[in-house]
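S.K.: Quick one, structure for this:
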Amino acid sequence: MKSKYYTLLIISLLFLNCKEEKQKDFLVLSGKVDNFKKRKIKLSGYKFDKNIRFRRKTKSFSDTIRDFTPGHYELHIDQRIINMYLSNYDDLNLMVDAKMRIKDPIFEGQNRTINNYLTKKIKKHSFILGSAERLFSLEESEFLSKMDRYKSALEELAEKSELPENYLQQEKRNINYEFVRNINNYQAFHRLLYGNDRFLVSENFPSHLISTIDFNKSDDYIYSSSYRRMIKEFLEKEANQRKSEERDFDLAYIETIHVEIRDTLVKNDLLYNAAINIIPRVANLKEYYKKYMLFSSNEANKKEITALYNKLKLTAKGENSPKFNKLENYEGGITSLDDLIGNGKYKFIDIWATWCSICRKETPILKRLEQEYHGKNIEFISISVDKLENKEAWKKAIKEDEMSGLHLFAGATKEDFNFTKDYLIKGLPRFILIDPDGKIVTSNAPRPSSYKELIKLFNEENIQ
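M.R.: All right, here's what the predicted structure looks like:
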């Protein structure tokens, strides 16, 4: 009787342990890092980003990772990136040197076999293919030979690495996706590197391989970044062919997603990624939103895009511009938008920052534009969204670059400055055109470097 009782007890405990393991929805990621002095490392993956605290005294980190999809991730340790595979049930510990890249990371945990394979795979990539510039500059026959060699080497490595069977099959497809993506990009990248827009691959080039790929595999979409990038590149190419005077690229792109993609997860993710990034800058907001709502079936995504749309309507053409108040003027004193309205002039507003290299490249063209339109019915206003502690850097940039026009300092970043928040500005530089009465002409004007487009806009508004 006693023996029977203990047998039942052991079975019960085993059952409870199994139940607990199945309910586990997190993992503990920990490790030691040599030659690293910063306080944070970053973990990123499919729809996931997290900063992890690094303890410099102990040279270690440990964090509980929740709400993530099992799959491939990158651990950014300053300039060194560690590729890894994470899953719910298997905690992972690693040891790595942030500086000495010739020393491979050491993994501990049930997924160490997969993670050791990923380390070897990266080394194969560097050894066989080298840099993208070197690869795509090769002549056609040499390029194809190198790609064949690379694919065969990876497939052999995967087969010999004792990977779990499910992972092995996914990884074989992933290797093929990377292979096909490079084949598909060869002509365009070779043209770019040699500055020869007329270059064409031969009749025997395997351009047909892209047509063999099924773009409706949600498991592969989550698992493989090469698969996701290849789909996006294919859709962009198709959208460029579909666009017209009546349909710009942004509209053509989401229409192409709708036509070409059937898988619900893949379609909704592509639509959302397109809309969340581009909707603040689309030419026809109302039509774009209408099409998005028609094509998407993800209610949470639709709710988020609707909230953006409702806010963006407030900065549509013809609406009163949001205001900025009491900004420091480079020439002295403070300036608000209301101080500038009512003098019969349009306002061309440049939102920039000293750390933004693209912004600084626009500066010489903006200067020439201001000189060209000096004394006409437009004035040029530049608002810096540098941090408050960078005020001296702002003043120095204006002086050294001999910037013209009116210069104002927000004393807050674009994330904190109410004017840029009202305009939903996420990237710099951003140019806004306001009419003499303070109404919005466009919340996303062409950059000075898009000179012809900008002059066309000025002419349409009778700016002269």
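
S.K.: going forward, measure contacts and count neighbours with C-alpha atoms only.
M.R.: Will do.

S.K.: State which strand of this protein is the longest.
M.R.: Using DSSP state E, we find that the single longest strand of the chain is strand 26-34.

S.K.: how far away is Tyr309 from Val282?
M.R.: From Tyr309 over to Val282 the distance is 11 Å, taken as Cα to Cα, to the nearest Å.

S.K.: same question, Ile175
M.R.: 36 Å.

S.K.: re earlier: and the longest strand of the chain, what does it pack against?
M.R.: Counting contacts by 3 or more Cα pairs under 8 Å, 6 or more residues apart in numbering; DSSP states H and E, strand 26-34 is packed against strand 60-66, strand 92-97.

S.K.: Before we compare anything, build this one as well:
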Amino acid sequence: MNKGTYLLLALAITACNKNTNRDYAIITGEISNNTASALTIVSGDSFNSKHSINISSDGHFIDTLTTDNANYSLYIDRQPLQLNVKPGDSININYDAKDIFNTVKISGKGSEISNYLFGKKQIFAKHLGSPNETFSKNEADYKALLQRIIKDQELELVNTEGIPADYVSNEKRNINYDYYNWLLRYERAHIYFTKEQDFKVSEDFLNEMNDLDYNNENDFNFSNSYKDIVALHYTDKSEKKAKQDVIANDVAFIETVSAIENETIKNKLLFDFTNKFLESSSNAKILYTLYSENSTNEENNEIIDKKYKRIAGLVAGNASPKFIDYKNHEGGTTSLDDLKGKFVYIDVWATWCGPCVKEIPSLKKVEEQYHGKNIEFVSISIDKASDFNKWKKTVTDKDLKGVQLFADNNWDSNFVKDYQIKGIPRFILIDPEGNIVETNAPRPSDSRLITLFNSLNI
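M.R.: The predicted structure is shown next:
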């Protein structure tokens, strides 16, 4: 977009501003010392609702936002700038790309909350040191640090003029939920950074949360921290249920959440969990049935229905999706049909994937244990084509065993898409006839893998 085009659009939008009933917001800005071609803006907390805003050669950008969601994240150099935008607002953002967060200026109609959110983020940056420094503190010092942050954030909130009273009321509670969330992070993070594996927080460390109401719909809709706390609360309950009833954790979670009386909270937790884990669960049919029996949100239900129909064919006993003519590290190509007559344990991985690489020593041990048995170990890399040589070198340098293959189109390979693979590593077990045994088989580091192999007399 050149400067002339930008000015024409700006004039058009200025004219639109006279319409006080417009159902969209306007976001404009100017970036000094800019080198980027676009910004990314995300609606709410979902990267499924994002789009790019083009930046002109002279650093200007302009966009309109039409949404029911007031919360946005504008990504600047991979860092999110939180915005609160409502229909009728006209927000202007200026900054210097060489010193972004010391130069950000947010102005215009409806900019008050966004300015507060930016100030809130700066308070965190002011008080918090490195993660190691923060989480290595003892309990008293850690709480004292959080309480200083709370005090400064509350002052920032009440001192920012023009923020509606209802937002102030909700945000005061949200600040407190942020505090609770940081308390809940402490034990695990303290163990990680101090290496004190036996560390446990004091019995009274979380006493401030004893009377917390986990069924506040208003706060659930307003506060992401409260939403996280509620989700963790029901996760803890479901894990106890899983042990007590001897059922899978994912099934226990759906059953636990289904008993929540508040429809909004129940529907949101049901949807978020099922949408995330349905494709990778070995209990997909049970999860789908439980979800369908308990969710009352028709829009969410349509999404889950479509997702389940896509994976319904991926059940034990059905013919496996195939890969065809994948490049073999040893030369030539290999297809799934070439391996018929043996069980096939497939590792979908990539050289850049840390958890994938972490499984390699365990995979080697399992391969050695089952050498000469009726099973082939196949590793399929979904690295980009440009990283083909990196993959070849990694296989050689790490002396990887089994059948080492390179997928034909990384994440967009048909085999990957047919199995609905969204994250790696992913392990799949196929029987000698080419039928599915497990779409989400145990990892090599998981003792359940050997139990599974033994049950199949491999």
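
S.K.: can you put the helices and strands packed on strand 26-34 of structure 1 in JSON lines and add mean neighbour count and distance to Lys24 of structure 1?
M.R.: What follows is these, written out as JSON lines (neighbours: other Cα atoms under 10 Å; distance: least, Cα to Cα, whole Å):
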{"stretch": "strand 60-66", "mean neighbour count": "15", "distance to Lys24 of structure 1": "10"}
{"stretch": "strand 92-97", "mean neighbour count": "19", "distance to Lys24 of structure 1": "15"}
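
S.K.: Ser145 of structure 1: which of the ones you listed is closest?
M.R.: With Cα to Cα, the closest approach to Ser145 of structure 1 among these belongs to strand 92-97: 34.4 Å.

S.K.: mean deviation of the next helix or strand after the closest one from structure 2?
M.R.: Using DSSP states H and E, the helix or strand that directly follows strand 92-97 of structure 1 along the chain is strand 106-108. Superposed on structure 2, strand 106-108 of structure 1 shows a mean distance of 1.1 Å to its aligned residues (mean Cα distance after the TM-score superposition for structure 1).

S.K.: List the buried residues in the helix or strand just after strand 106-108 of structure 1.
M.R.: Moving toward the C-terminus from strand 106-108 of structure 1, the next helix or strand (DSSP H and E) is helix 112-128. By neighbour count on 16 or more other Cα atoms under 10 Å, the buried set for helix 112-128 of structure 1 is Arg112, Thr113, Ile114, Asn115, Asn116, Tyr117, Leu118, Thr119, Lys121, Lys124.

S.K.: sorry, back to before: now the longest strand of structure 1: buried residues?
M.R.: Phe26, Leu27, Val28, Leu29, Ser30, Gly31, Lys32, Val33.

S.K.: How about stretch 157-166 of structure 1?
M.R.: Ala158, Leu163.

S.K.: residues in contact with it?
M.R.: Thr113, Ile114, Tyr117, Lys121, Leu168, Glu171, Lys172 (Cα atoms under 8 Å, 6 or more residues apart in numbering).

S.K.: Make a markdown table from those and add distance to Tyr288 of structure 1 to it.
M.R.: Formatted as a markdown table, those follow (distance: Cα to Cα, whole Å):
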| residue | distance to Tyr288 of structure 1 |
| --- | --- |
| Thr113 | 46 |
| Ile114 | 43 |
| Tyr117 | 44 |
| Lys121 | 42 |
| Leu168 | 41 |
| Glu171 | 37 |
| Lys172 | 38 |
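
S.K.: Out of those, flag the one nearest to Ser321 of structure 1.
M.R.: Distances from Ser321 of structure 1 to the contacts of stretch 157-166 of structure 1, taken by Cα to Cα, are shortest for Glu171, at 51.8 Å.

S.K.: Which part of structure 2 matches the longest strand of structure 1?
M.R.: Under TM-score structural alignment, strand 26-34 of structure 1 corresponds to residues 24-32 of structure 2.

S.K.: centre of the chain versus the matching stretch, how much separation?
M.R.: Its chain's average C-alpha position is 27 Å from that of stretch 24-32 of structure 2, according to Cα atoms, centre = their mean, to the nearest Å.

S.K.: Please apply the same query to stretch 278-294 of structure 1.
M.R.: The answer for stretch 278-294 of structure 1 is 20 Å, by Cα atoms, centre = their mean.

S.K.: Which positions in it come out as buried?
M.R.: Buried residues in stretch 278-294 of structure 1, counted by 16+ other Cα under 10 Å: Ile279, Pro280, Arg281, Val282, Ala283, Leu285, Tyr288, Tyr289, Tyr292, Met293.

S.K.: right, and Phe323 of structure 2 touches Phe415 too?
M.R.: Yes: applying Cα atoms under 8 Å as the test, Phe323 of structure 2 and Phe415 come out as touching, 5.5 Å apart.

S.K.: Overlap in contacts, these two.
M.R.: With Cα under 8 Å, 6+ apart, Phe323 of structure 2 and Phe415 have no common neighbours.

S.K.: and of the buried residues of helix 112-128 of structure 1, the nearest to Met100 of structure 1?
M.R.: Out of the buried residues of helix 112-128 of structure 1, the member with the shortest distance to Met100 of structure 1 (by Cα to Cα) is Thr119, at 14.3 Å.

S.K.: my guess is that closest one contacts Asp104, does it?
M.R.: Yes: taking Cα under 8 Å as the definition, Thr119 of structure 1 is a contact partner of Asp104 at 7.2 Å.

S.K.: Not counting its neighbours along the chain, what's nearest Gly108 of structure 2?
M.R.: Counting by Cα to Cα, 6 or more residues apart in numbering, Ile91 is the residue found nearest to Gly108 of structure 2 once chain neighbours are left out, at 4.9 Å.

S.K.: and if you look at Asn83 of structure 1?
M.R.: Spatial nearest neighbour of Asn83 of structure 1, chain neighbours left out: Glu74 (4.8 Å); criterion: Cα to Cα, 6+ apart.

S.K.: what about Asn132 of structure 2, distance to Ala189 of structure 2?
M.R.: 9 Å.
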